[in-house]
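> Sequence and predicted structure, then a few things I'm wondering about:
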Amino acid sequence: MRLTTPTLTDDPLPLSFGADSGATGPAIHPEAVARFDALLHELYPDAVRVDADRVRNLCVWLASMPSQAAQDVLDRRLHRIEELRHMLDDASWDPPEAMRSRLAKLIGYLDEDEDMIPDREPLLGKLDDVLLLELAWPAFAAEAEDYRDFCAYRSEHTPAGSGDEQRAAWIRDRLAEIALWQHNMRVNDSHYSYSGHAEAPFRIGS
């Protein structure tokens, strides 16, 4: 059970940056923002609301950074987008149909050139893509985490058989690891003998 909402990176995008009305940035069309926000909440209903001011302020924040630092902000998130693409295309992975549908809608938006911020915009063109992924991430985090672990297992153990058989081997071995861990925890927390005082202790000498 998760105690906190999963995040895409350790440093979420600062949606409150530059909240002053004097902030400037690229033209953000209300219709595009409304479409973006509707898709976001279709993917993850508990996401924060996105409006034109938030998007514009985020653009100002990114553009104010040194170019390499700004590109790093994007690249670390774009890398996770590629992981989701691989998960959707991997014949050995079988996400639930509802998850597959959400993934397809997410990637469909990411592949559009003319979205909320057109991809042709230098630096900023991918900002709305990574923003959508970051805000919708809790809807995909558990599946992505399982898929990453499955890929690590498949690479290390190279299980034979079909995708179903490989996933079955992964689940079986991971459950065995959990059972062993739980057993070791019980052993560490238990006492094999009582170390109290004997009723008639031995005496040496008279």
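Cool, got the structure. Numbers count the residues shown, from 1 in each chain.
> all contacts plus neighbour counts: C-alpha atoms, from now on.
Fine.
> Report the secondary structure state of Arg35.
Secondary structure for Arg35, judged by DSSP: H, G, I helix; E, B strand; the rest coil, is helix.
> For it, grab the count of nearby residues.
Burial of Arg35 is recorded as 12 neighbouring residues (other C-alpha atoms under 10 Å).
> wait, Leu58 sits on Pro14?
Yes. Contact between Leu58 and Pro14 holds when scored by C-alpha atoms under 8 Å: they sit 7.0 Å apart.
> quick one, which of these two is more surrounded?
Just comparing Leu58 and Pro14: by other C-alpha under 10 Å the higher neighbour count belongs to Leu58, 25 against 12.
> got the contact list for the more buried one?
Contacts for Leu58 (C-alpha atoms under 8 Å, 6 or more residues apart in numbering) come out as Leu13, Pro14, Leu15, Phe17, Gly18.
> repeat for Leu78
With C-alpha under 8 Å, 6+ apart, Leu78 has these contacts: Val130.
> which of the residues in the strand or helix carrying it are buried?
Using DSSP states H and E, Leu78 falls within helix 67-89. Under the neighbour-count criterion of 16 or more other C-alpha atoms under 10 Å, helix 67-89 has Ala70, Val73, Leu74, Arg77, Leu78, Arg80, Ile81, Leu84, Met87, Leu88 buried.
> Mind naming the longest helix for this structure?
Assignment by DSSP state H gives helix 163-189 as the longest helix of the chain.
> adding another structure so you can compare the two:
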Amino acid sequence: MALNISFELQEQDLEYFRNIMQKTQQSVSQLSQAEVLAAARALAGEVKHQVPDFVASRLKQLELLVAMVEDSEWDLTAEEKLDVLSALAYFAKPEDLIADHLPVLGFLDDAIMIELVAQELAEDLQAYTEFCQYRQNEIERRGAEAQTSKADWLESKRQELQSWMRRRRAEKRSSRSSSGFRSVFSFRG
């Protein structure tokens, strides 16, 4: 028998998580890109088979964020990488809100943070996912010739998707109040 529990986080609840994210970012701001990515990758790998579905589904988003930063063909700007790395900072901290060793609930806080990060970076994730699908489809379609001209056709699609992503992000930022969740995603203070 499965038990379905759902809950809604109100603005004051989200503010609590924003504050946690800010404190975490300050405490891990000295970590390198490699350390932040390694911690996020370790969390995703460590818990893949021992967590409830609601956590496992969010771990896929975490893995996608790591891949987005590491993908040289996606080629994020330094500022965009910093946004993603700042969002991943929570997962680089060994102690979090709920001890991870607790069965079932141990990764609830991680799942909530991943969901908040994924919502904030939705355009980035959507554009990157589309880019990966396009890249795979073109490699399959072009066969052996794909590698010889890959840089040309991939660059064009990357520019198209990143332009869309940046335009949507700018529209989203200009239409939201100054208390947007993204504001906590900066090591720059």
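That came through, no problem. Just so it is clear, the model here is predicted, and its values are computed rather than measured.
> circling back: of the contacts of Leu58 of the first structure, closest to Ala32 of the first structure?
Using C-alpha to C-alpha, Leu15 is the member of those that sits closest to Ala32 of the first structure, with 17.8 Å.
> That closest one contacts Cys59, correct?
No. In this structure Leu15 of the first structure lies outside contact range of Cys59 using C-alpha under 8 Å: 10.0 Å.
> Who are the contact partners of the residue most central in space within the second structure?
For the second structure, the residue nearest the mean C-alpha position is Leu65 (3.6 Å; C-alpha atoms, centre = their mean). By C-alpha under 8 Å, 6+ apart, the residues touching Leu65 of the second structure are Val84, Leu125.
> quick one: what's aligned to it in the first structure?
Counting by TM-score structural alignment, Leu65 of the second structure lines up with Leu84 in the first structure.
> what do you get for Lys93 of the second structure?
Following TM-score structural alignment, the counterpart assigned to Lys93 of the second structure within the first structure is Glu112.
> What of Asn137 of the second structure?
Aligned partner of Asn137 of the second structure by TM-score structural alignment: Glu156.
> now do Phe107 of the second structure
By TM-score structural alignment, Phe107 of the second structure lines up with Lys126.
> could you list every residue that touches the closest residue to that match other than its chain neighbours?
Ranked by C-alpha to C-alpha, 6 or more residues apart in numbering and with sequence neighbours excluded, the top spatial neighbour of Lys126 of the first structure is Asp119, at 5.9 Å. Neighbouring residues of Asp119 of the first structure by C-alpha under 8 Å, 6+ apart: Glu112, Asp113, Gly125, Lys126.
> does Asp119 of the first structure sit in a helix, a strand or a coil?
Asp119 of the first structure - assigned by three-state DSSP - is coil.
> Pro159 of the first structure now?
When classified by three-state DSSP, Pro159 of the first structure comes out as coil.
> That one against Ala168, yeah?
No. Applying C-alpha under 8 Å as the test, Pro159 of the first structure and Ala168 come out as separate, 9.7 Å apart.
> Who has more neighbours out of those two?
The residue with more neighbours, out of Pro159 of the first structure and Ala168, is Pro159; 16 against 13, by other C-alpha under 10 Å.
> give the contact list for that one.
So Pro159 of the first structure contacts Gln166, Ala169 (C-alpha under 8 Å, 6+ apart).
> Look up how far Asp111 of the first structure lies from it.
33 Å (C-alpha to C-alpha, to the nearest Å).
> Kindly report the same for Leu15 of the first structure.
Noted for Leu15 of the first structure: a distance of 23 Å to Asp111 of the first structure, by C-alpha to C-alpha.
> More neighbours: which of the two?
Remark: of Leu15 of the first structure and Asp111, Leu15 carries more neighbours, 17 against 12, as counted by other C-alpha under 10 Å.
> and that one, which of the three is it?
coil.
> That one pairs with which position in the second structure?
Alignment note (TM-score structural alignment): Leu15 of the first structure maps to Glu8 of the second structure.
> now that match: how far from Gln22 of the second structure?
Distance of Glu8 of the second structure to Gln22 of the second structure, given as C-alpha to C-alpha: 22 Å.
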